[in-house]
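S.K.: Dropping the sequence and predicted coords here.
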Amino acid sequence: MKCRLGCAACCIAPSISSPIPGMPNGKPAGVRCIQLTNDNKCKLFGKQERPAVCINLKPSEEMCGKTAKEAYQYLEELERDTITTAKLFC
């Protein structure tokens, strides 16, 4: 599956704990990545500075859904579940 152009749900919904150029402390969940253009394209795509989590995230029907809104909701839920699970093991 290929990314849906202009979606950018994966660049907004999840948190990123590693540094991003322009965001040295990473990115909180729900915050638009500073590396997104106005038309929702990644300025770092294909570049060495792109965080490993972004490089390794592959689009899937489950994650992307049928619309950008569905993708955002799925990733938002995944973020919440990840935080809840992490708290259980701390």
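M.R.: Looks like it came in fine. What you see is a predicted model; the values in this text were computed from it and never measured.

S.K.: Every contact and neighbour count from this point should use C-alpha atoms.
M.R.: Fine.

S.K.: What lies in contact with stretch 61-68?
M.R.: Identification of contacts with stretch 61-68 by C-alpha atoms under 8 Å, 6 or more residues apart in numbering yields Met1, Cys3, Arg4, Cys7, Ala8, Ala9, Glu70, Ala71, Tyr72, Tyr74, Leu75.

S.K.: Can you give me the buried ones in stretch 25-45?
M.R.: Under the neighbour-count criterion of 16 or more other C-alpha atoms under 10 Å, stretch 25-45 has Gly26, Lys27, Ala29, Gly30, Arg32, Cys33, Gln35, Leu36, Asn40, Cys42, Leu44 buried.

S.K.: try this one next to it:
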Amino acid sequence: MECRLGCGACCIAPSINNPIPGMPNGKPAGVRCVNLDDDNLCRLFGKPERPALCAAFQPCESVCGDSRIEALALISAMEIDTRC
């Protein structure tokens, strides 16, 4: 599966516990990453400073669903299920 252009769900729904460019304390779940532009495209995509966690994310139907709305819901549910 290819990324849905302009989706950005993986840059909004999950938490990131490590520092990322522009967010030294990481990113809480449900908070838009500061590196996501107005078109929901990552400003760091393809750049060496892009976090390894973000670069490792691979889109798939079970995570991304059939739409941006479904992707936000699926990733948010996974975030809730994996909280300690």
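M.R.: Happy to help now that I have it. The structure displayed is predicted, hence computed values, not measured ones.

S.K.: Report the TM-score for the pair.
M.R.: Once superposed, the chains reach a TM-score of 0.97 (TM-score structural alignment, normalised by the length of structure 2), with 84 aligned residues with a C-alpha RMSD of 0.6 Å.

S.K.: First residue to last residue on stretch 2-14 of structure 2, what's the distance there?
M.R.: End-to-end distance of stretch 2-14 of structure 2: 19 Å, with C-alpha to C-alpha, to the nearest Å as the criterion.

S.K.: what's the closest of the buried residues of stretch 25-45 of structure 1 to Ser15 of structure 1?
M.R.: Ranked by distance to Ser15 of structure 1 (C-alpha to C-alpha), the buried residues of stretch 25-45 of structure 1 are led by Ala29 at 4.0 Å.

S.K.: what distance separates stretch 3-10 of structure 1 from the centre of its chain?
M.R.: Here stretch 3-10 of structure 1 is found 9 Å from its chain centre; the criterion is C-alpha atoms, centre = their mean, to the nearest Å.

S.K.: ok, now stretch 62-81 of structure 2?
M.R.: Offset of stretch 62-81 of structure 2 from its chain centre (C-alpha atoms, centre = their mean): 10 Å.

S.K.: Just to be sure, Asp38 of structure 2 is in a strand?
M.R.: No: according to DSSP: H, G, I helix; E, B strand; the rest coil, Asp38 of structure 2 belongs to no strand; its state is coil.

S.K.: Helices - which of the contacts of stretch 61-68 of structure 1 land there?
M.R.: In helices, judged by DSSP state H, the following of the contacts of stretch 61-68 of structure 1 are found: Glu70, Ala71, Tyr72, Tyr74, Leu75.

S.K.: burial measure for the residue nearest to the first one when sequence neighbours are not counted, as a count.
M.R.: Nearest-residue entry for Glu70 of structure 1: Cys64, 6.7 Å, with adjacent residues in sequence omitted and distances by C-alpha to C-alpha, 6 or more residues apart in numbering. Using other C-alpha atoms under 10 Å, Cys64 of structure 1 has 24 other residues around it.

S.K.: contacting residues for Leu36 of structure 2?
M.R.: The neighbours of Leu36 of structure 2, taking C-alpha under 8 Å, 6+ apart as the test, are Gly8, Cys11, Cys42, Arg43.

S.K.: Sounds good, over and out.
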